[in-house]
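K.L.:
Dropping a prediction and its sequence here:
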Amino acid sequence: MAPIALDEGVEVAKPQRSINTKSATEETGEQVRLAARAGKYTSQTSGAAPTYIQANFIVLPSRYAADFRLLCRRNPVPCPLLAESKEVGRWDQLKSWVDGLTGDQIAKDLDLRHDFPKFMVYENGDLTKAHCLNVEAEWTEDHVGFLIGCSYSFENALASAGLIPAHTAHGRNAPMYRTNIPLCPAGIFKHTTYVVSMRPYRRRDVERVREITRPYVATHGEPIDWGWDAVGRLGIQDISQPDYGEAPVAMDGSPLVEGVGADDDELVPVFWGCGVTPQEAIRRVKPEGRVIGHAPGYMIVLDIRDQDIIPKQ
């Protein structure tokens, strides 16, 4: 099968969420997973089940698992490892990498082949399926699934402080960008770089945004850079053309452009490490065999909540 060019229309129009709840605040992680498993929840997950932790996904042939664990340990900001398959080939139980939590506490009723709204499939590093609803046919007894922390997990804390991300307010997918920041190599994973997510904020609010997200070290923590000059520092060519997700918007829904507001009131881009980084590594390294990932922005929602992953003071 010919590879799919990721820059050419992989993001698709989002259907409305069909999970039957009175409001998003009443959703639980299990409800969202079960709805995704049934094919009823197929949209991006920003704003889903507030306070429940979300996670990115990468599934590798077992021979690459040790290298990937090392990659996560050496690069905890873009790749904070939460859990992995309890055993090679297992899709229904997790081994936890979070101190004080068991795999069953992270997610008990689980099917990693179905519980993300949408998936991506790679063959020898080339994307061959995009936004498929399940990967039951692609999963093998030699696969190991890994869950990586997701910045959607701290968006409820931002919203509670009156700093709702613009993409959440407008029901959009977050914009994500390739950068020039190198990852510390690990085994086969070398010569690859960070992916970052972006949320725009007024310059006066950046320190508060940093303060709120800093404790969420299991889901990327505080921003790695911000401001319009950060676009160049990170090697981003055009902020209006993200490599993953949807084009960025301001809070009023207009396209994000430089020069909106003055001084402390200026609207500036703020960048976080992103759990799509492992998929970027797969595209660059091109390991032999089949690799599975989540569709960027379409996360699994877990049973653990904010307070479970924030380090105790």
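P.N.:
Sure thing, it's come through. What you are looking at is a predicted structure, and each value in this text was computed from that prediction instead of being measured. Numbering: from 1, shown residues only.

K.L.:
Going by C-alpha atoms from here, please, whenever you check contacts or count neighbours.
P.N.:
Fine.

K.L.:
I'd like to know how many residues surround Phe57.
P.N.:
If you count neighbours by other C-alpha atoms under 10 Å, Phe57 ends up with 29.

K.L.:
For it, give its distance to Pro269.
P.N.:
26 Å (C-alpha to C-alpha, to the nearest Å).

K.L.:
Structure two is appended below for comparative analysis:
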Amino acid sequence: MTNTLPRRVLGELDVPAIGFGAMVLSPGMYGEIDDRRAVTALTAAIDAGGTFIDTSDAYGDHGHNEQLVGTAVRGRRDEVTVATKFGLKLADGAEPHPLKVGYAFEELAVNAEPRYVRDQAGNSLRNLGIDVIDLYYLHFPDPQVPIEDSVGAMAELVAEGKVRALGVCNVTPDELRRAHAVHPLAAVQTEWSMWRPVDPGLLEVARELGIGLVPWSPLGAGFLTGTVQQLAADDFRTNAPRFDPRSLAANNASYAALQALAADLGITRSQLALAWLLHQDPAVVPIPGSRTPEHIVENLAAADIVLHPDTLARIDEVLARIQPVGGTLLQDAR
């Protein structure tokens, strides 16, 4: 039996106010994890009402993350809105197109050529074990392919009934406007949290065009939970300057005021970070990820938290004083 969370709208999709980011459930992201534990986490999210599940063909090897999601939604498909992405995992025969993003790895290889889109979607449908993808994203814009061409190929999937709604990720305001002109977009994914402000231009265009915002890494890759003191050697976050031991210590000290504020409110720091995001715009749907059922339930409960305007003002005052050390997970260098 699925619990009910407050609902929000992304295009024509009706989704819970907080979804679930499944990326953390594949090995090589936040250290090792077995499939049984991963499916248990997904099931906990669905049971708690986090029925908007976000994945990608690039998470894990050979469609591993999508397959985990497929296992969890089997027999419960009518309860779940499934979102996945393409373009970051190269299709067979696709030439890699380097994309500088200022990420922990400095450069990504993408390919969003129209000729590969249909096959990539077909692979995702098979991995997920479903007949239609509810929300299909372009993972990153391809620097060698006009975004209009990529979205045009995605729009053909909607016409064929293989996809219900389209979205884009990690785009500029201009790219968002151009993509939406080809086919109406339900959502745009971007990094946004108390750690990284949203691009005000992107927010403005999304509001103007009625496009929902789906913040990825809404808990700052776990930093905003206030529990990250050190990382395992196989955790991908060790590549990010913000998680360097000295940077991490400095940042934990800087953000301690938020811990005190959360304690005053009787909520966790994670809940404060998620509730704050929800109060920024009615079309915001964050997708935190976790491997622990208790933390998943805790995160989703933030959807019911109402922050008084005075509290929001206090948060803004604290954030205005903080100077994070070590940058963010994604800094656009295009």
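P.N.:
Good, I have the coordinates. Not measured: the values here are computed from a predicted model.

K.L.:
Need the TM-score from the superposition.
P.N.:
The TM-score (TM-score structural alignment, normalised by the length of the first structure) is 0.30; 171 aligned residues with a C-alpha RMSD of 7.0 Å.

K.L.:
Spell out, range by range, the helices that occur in the stretch 51-200 of the first structure.
P.N.:
65-74, 103-106, 155-160, 166-169 (DSSP state H, counting those that start in this stretch).

K.L.:
now those helices as a markdown table including mean neighbour count and distance to Lys95 of the first structure?
P.N.:
Formatted as a markdown table, the helices of the stretch 51-200 of the first structure follow (neighbours: other C-alpha atoms under 10 Å; distance: least, C-alpha to C-alpha, whole Å):
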| stretch | mean neighbour count | distance to Lys95 of the first structure |
| --- | --- | --- |
| helix 65-74 | 18 | 13 |
| helix 103-106 | 18 | 5 |
| helix 155-160 | 17 | 26 |
| helix 166-169 | 20 | 31 |
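
K.L.:
Tell me which of those helices lies nearest to Ala36 of the first structure.
P.N.:
helix 103-106 (17.3 Å; C-alpha to C-alpha).

K.L.:
Could you name the helices and strands sitting against the closest one?
P.N.:
Under the contact definition 3 or more C-alpha pairs under 8 Å, 6 or more residues apart in numbering; DSSP states H and E, helix 103-106 of the first structure sits against strand 94-96, strand 300-305.

K.L.:
List the buried residues of the first one.
P.N.:
Meaning strand 94-96 of the first structure. Neighbour-count burial for strand 94-96 of the first structure flags Leu94, Lys95, Ser96 (criterion: 16 or more other C-alpha atoms under 10 Å).

K.L.:
Same check on the longest one?
P.N.:
Of the residues in strand 300-305 of the first structure, those scored as buried under the neighbour-count criterion (16+ other C-alpha under 10 Å) are Ile300, Val301, Leu302, Asp303, Ile304, Arg305.

K.L.:
could the helices of the stretch 51-200 of the first structure go into JSON lines alongside distance to His294 of the first structure?
P.N.:
Below are the helices of the stretch 51-200 of the first structure laid out as JSON lines (distance: least, C-alpha to C-alpha, whole Å):
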{"stretch": "helix 65-74", "distance to His294 of the first structure": "16"}
{"stretch": "helix 103-106", "distance to His294 of the first structure": "18"}
{"stretch": "helix 155-160", "distance to His294 of the first structure": "19"}
{"stretch": "helix 166-169", "distance to His294 of the first structure": "19"}
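
K.L.:
So for Leu127 of the first structure, which of these sits nearest?
P.N.:
Each of the helices of the stretch 51-200 of the first structure was scored for nearness to Leu127 of the first structure using C-alpha to C-alpha, and the closest is helix 65-74 (19.1 Å).

K.L.:
What segments of the stretch 1-150 of the second structure are strands?
P.N.:
Using DSSP state E, counting those that start in this stretch, the strands of the stretch 1-150 of the second structure run over residues 7-10, 13-16, 20-21, 52-54, 81-86, 97-100, 107-110, 133-138.

K.L.:
Of all those, which one is nearest Ser247 of the second structure?
P.N.:
Nearest to Ser247 of the second structure, of all the strands of the stretch 1-150 of the second structure, is strand 107-110, at 22.3 Å by C-alpha to C-alpha.

K.L.:
that older thread, same list (the strands of the stretch 1-150 of the second structure) but as CSV, adding mean neighbour count.
P.N.:
Converted to CSV, those look like this (neighbours: other C-alpha atoms under 10 Å):
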stretch, mean neighbour count
strand 7-10, 17
strand 13-16, 18
strand 20-21, 26
strand 52-54, 25
strand 81-86, 23
strand 97-100, 17
strand 107-110, 18
strand 133-138, 25
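
K.L.:
Output the ones you listed in a markdown table, with distance to Leu68 of the second structure appended to each entry.
P.N.:
As requested, the strands of the stretch 1-150 of the second structure are exported to a markdown table (distance: least, C-alpha to C-alpha, whole Å):
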| stretch | distance to Leu68 of the second structure |
| --- | --- |
| strand 7-10 | 24 |
| strand 13-16 | 20 |
| strand 20-21 | 12 |
| strand 52-54 | 11 |
| strand 81-86 | 12 |
| strand 97-100 | 28 |
| strand 107-110 | 23 |
| strand 133-138 | 15 |
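
K.L.:
Of all the ones you listed, which one comes closest to Ala38 of the second structure?
P.N.:
Nearest of those (C-alpha to C-alpha): strand 20-21, 11.8 Å.
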